[in-house]
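structure for this input, please:
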Amino acid sequence: MRLTRDQVLARALDLLDEVGIEQLTMRRLASALGVQNGATYWHFASKQALLEAMAEAMLAGVADGLDPVRPWPERLAELARRLRRALLSRRDGARIFAGTFFPEPNALAYGEAAIGILRGAGLSARDATWAVDTLTYYVVGHTIEEQAAARLPDGGGPAVARLAGALDPGRHPNLLAALDHIPAPHPEEHFAYGLELLLAGLRAKADGK
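Next up, the predicted model:
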């Protein structure tokens, strides 16, 4: 029986969780599906096309059902948190998202919702678009770091110890003072802190329009 596109995509996402982005190949996917190498190209002309479909699948529902009554900063924060959860839902999800450009329904819905929120707050089309880019870059970059840190051995302890051992009190007094606050892995509060900084800037931008 011929595989459907949805079956190929679902297996690709599961395989991503199993082996990570570096080991995800069209050949390995075909093997995991039990089909001949090349059979997957009926549905995805290249690995890049497959990665775009995977990123689009991760965004399913991200922009749905935002409460229009809530203040705009709360709606934008909720959208950012949803994007982060979506990217964290799959191994290397943020790297998949960052490496693709896919004007597909879920991605377009995210952009439409985010830009609409900021235009509704009074920002120009340009400022709203660039602000959404900035917010998205923050979410994606932070999530890439989160996912990388999550794979560190022993909860990141050796990495922190290596950093501590490299610091010299005479040359790095500020890093030493901040050592307890350099996370590995990043806690939820770390993401929330950066998100609030961005929102504070956007509030000031909107208020000063």
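
C-alpha from now on. contacts and neighbour counts both.
OK.

now the helices for the chain?
Applying DSSP state H to the chain gives helices spanning 5-19, 26-33, 47-58, 72-88, 93-98, 105-120, 125-150, 157-166, 173-177, 188-207.

export those helices to CSV and tack on mean neighbour count?
Converted to CSV, the helices of the chain look like this (neighbours: other Cα atoms under 10 Å):
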stretch, mean neighbour count
helix 5-19, 16
helix 26-33, 17
helix 47-58, 20
helix 72-88, 19
helix 93-98, 22
helix 105-120, 19
helix 125-150, 18
helix 157-166, 12
helix 173-177, 13
helix 188-207, 14
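
from Ala200, how far off is the nearest residue to Leu66 once chain neighbours are set aside?
Nearest non-adjacent residue to Leu66, counting by Cα to Cα, 6 or more residues apart in numbering: Arg75, 6.5 Å away. Between Arg75 and Ala200 the computed distance is 14 Å (Cα to Cα, to the nearest Å).

circling back to that earlier point, I'd like the helices of the chain laid out as JSON lines, including distance to Gly65.
Listed next are those as JSON lines, based on distance: least, Cα to Cα, whole Å:
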{"stretch": "helix 5-19", "distance to Gly65": "25"}
{"stretch": "helix 26-33", "distance to Gly65": "34"}
{"stretch": "helix 47-58", "distance to Gly65": "17"}
{"stretch": "helix 72-88", "distance to Gly65": "10"}
{"stretch": "helix 93-98", "distance to Gly65": "22"}
{"stretch": "helix 105-120", "distance to Gly65": "10"}
{"stretch": "helix 125-150", "distance to Gly65": "19"}
{"stretch": "helix 157-166", "distance to Gly65": "40"}
{"stretch": "helix 173-177", "distance to Gly65": "43"}
{"stretch": "helix 188-207", "distance to Gly65": "21"}
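
here's the other one to compare against:
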Amino acid sequence: MSSRASAPGKSRAPAGISYTQVLAAALELLDEAGLDCLSLRRVAGGIGVHANTVQWHVGDKAGLLRAMADSLMADCTREPLPPDPEYRVRTLLQRFRSALLSHRDGARMATEGYSPVEPNTLALTEAMHHALLETGRDPRDAAWTSWTLVYFALGLVQEQQSSPSRMPGFHAEVFDLSGFPALSRTLPHLSGNDFDARFEHGLDLILGCPRGPSSRPG
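Below you'll find the predicted structure:
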């Protein structure tokens, strides 16, 4: 995101503070205090400037969230990707998930700050759609599969990053499941915290290559 894009009529940045510094301060505040405590004023206080200095670079809080969300996507396409398109899609989603997990409330922040035209986000979307088209999917299937993958990753990471009070889950000692025989059988798998395995399982299903436990490598 251009630091001037959200500040029409201003042609000169405040002396001594860069867009990169503002972004770094915002991400540091996110990690320290969480998304609910994020504000232009608190970001400004972290780097010893007035709020209007931060506002010059990002415009408003929505602009700050767009910049932060897009910054998370920078590493998703920076390194070389596998030549095989199916593995490329999987690698992109693994990097996307890692990016979301790299900061506190990363999934919530990325959802609130999502903008499809930001440079890093656009690069990730292009790489994803290109790989999906290379697998032989038609344009609609490629687009809708991309949506499904991204929404799945965002939702699972948000669950992983949420406090137990927000995501209480199922517990046998809390719920009487005597009238729910199916849930009684699946309960151990609903309350598990193996997010890595759940993520890989979801990718398998969405990409059309479901595997049972006995068929997984290693």
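
how about Ala109 of structure 1, what's its match in structure 2?
In structure 2, the residue matched to Ala109 of structure 1 (TM-score structural alignment) is Ala123.

quick one, what contacts its match?
By Cα atoms under 8 Å, 6 or more residues apart in numbering, the contact list for Ala123 of structure 2 reads Thr77.

which residues touch the residue mapped onto Ile144 of structure 1 from structure 2?
Matched across to structure 2, Ile144 of structure 1 falls on Gln158, judged by TM-score structural alignment. Gln158 of structure 2 makes contacts with Asp105, Gly106, Ala107, Arg108, as judged by Cα under 8 Å, 6+ apart.

how much space separates the aligned partner of Ala24 of structure 2 in structure 1 from Asp92 of structure 1?
Mapped onto structure 1 by TM-score structural alignment, Ala24 of structure 2 lines up with Ala10. Per Cα to Cα, Ala10 of structure 1 is found 16 Å from Asp92 of structure 1.

thinking again about what came up before, ok, now how distant is the match of Ala109 of structure 1 from Asp75 of structure 2?
Taking Cα to Cα, one finds Ala123 of structure 2 at 10 Å from Asp75 of structure 2.

try Arg108 of structure 2
Going from Arg108 of structure 2 to Asp75 of structure 2 by Cα to Cα gives 19 Å.

check Cys209 of structure 2 too.
Cys209 of structure 2 sits 26 Å away from Asp75 of structure 2, going by Cα to Cα.

what's around Ala60 of structure 1, how many residues?
Ala60 of structure 1 has 16 neighbours, counted by other Cα atoms under 10 Å.

in structure 2, what sits opposite it in the alignment?
Aligned partner of Ala60 of structure 1 by TM-score structural alignment: Ala74.

contacting residues for its match?
Asn120, Thr121 are the contacts of Ala74 of structure 2 under Cα under 8 Å, 6+ apart.

can you rerun that using 10 Å?
Ala74 of structure 2 is in contact with Phe96, Ala99, Pro119, Asn120, Thr121, Ala123, Leu124, counting by Cα atoms under 10 Å, 6 or more residues apart in numbering.

what does Gly155 of structure 2 give?
Ala107, Arg108, Thr111, Gln161.

which two among the residues you listed are spaced furthest apart?
Thr111 and Gln161 (13.4 Å; Cα to Cα).

re earlier: tell me the contacts of the counterpart of the residue nearest to Leu66 of structure 1 in structure 2?
Using TM-score structural alignment as the criterion, the counterpart of Arg75 of structure 1 in structure 2 is Arg88. Neighbour list for Arg88 of structure 2: Pro80, Leu81, Pro82, Gln94, Ala127, Met128, His130, Ala131, Leu132, Thr135 [criterion: Cα under 10 Å, 6+ apart].

cool, and Arg126 of structure 1?
Ile115, Arg119, Val132.

distance of it from Phe44 of structure 1?
34 Å.

please apply the same query to Leu29 of structure 1.
12 Å.

please apply the same query to Ala57 of structure 1.
Going from Ala57 of structure 1 to Phe44 of structure 1 by Cα to Cα gives 14 Å.

next one: Gly34 of structure 1
Distance of Gly34 of structure 1 to Phe44 of structure 1, computed by Cα to Cα: 17 Å.

before we move on, what about Leu135 of structure 1?
When distance is defined by Cα to Cα, Leu135 of structure 1 is 30 Å away from Phe44 of structure 1.

who's in contact with Pro187 of structure 1?
Counting by Cα under 10 Å, 6+ apart, Pro187 of structure 1 makes contact with Glu146.

no, scratch that, I was asking about Leu176 of structure 1
For Leu176 of structure 1, the contact set (Cα under 10 Å, 6+ apart) comprises Leu163, Ala164, Leu167, Asp168, Pro169, Gly170, Ile182.

alright, I will stop here.
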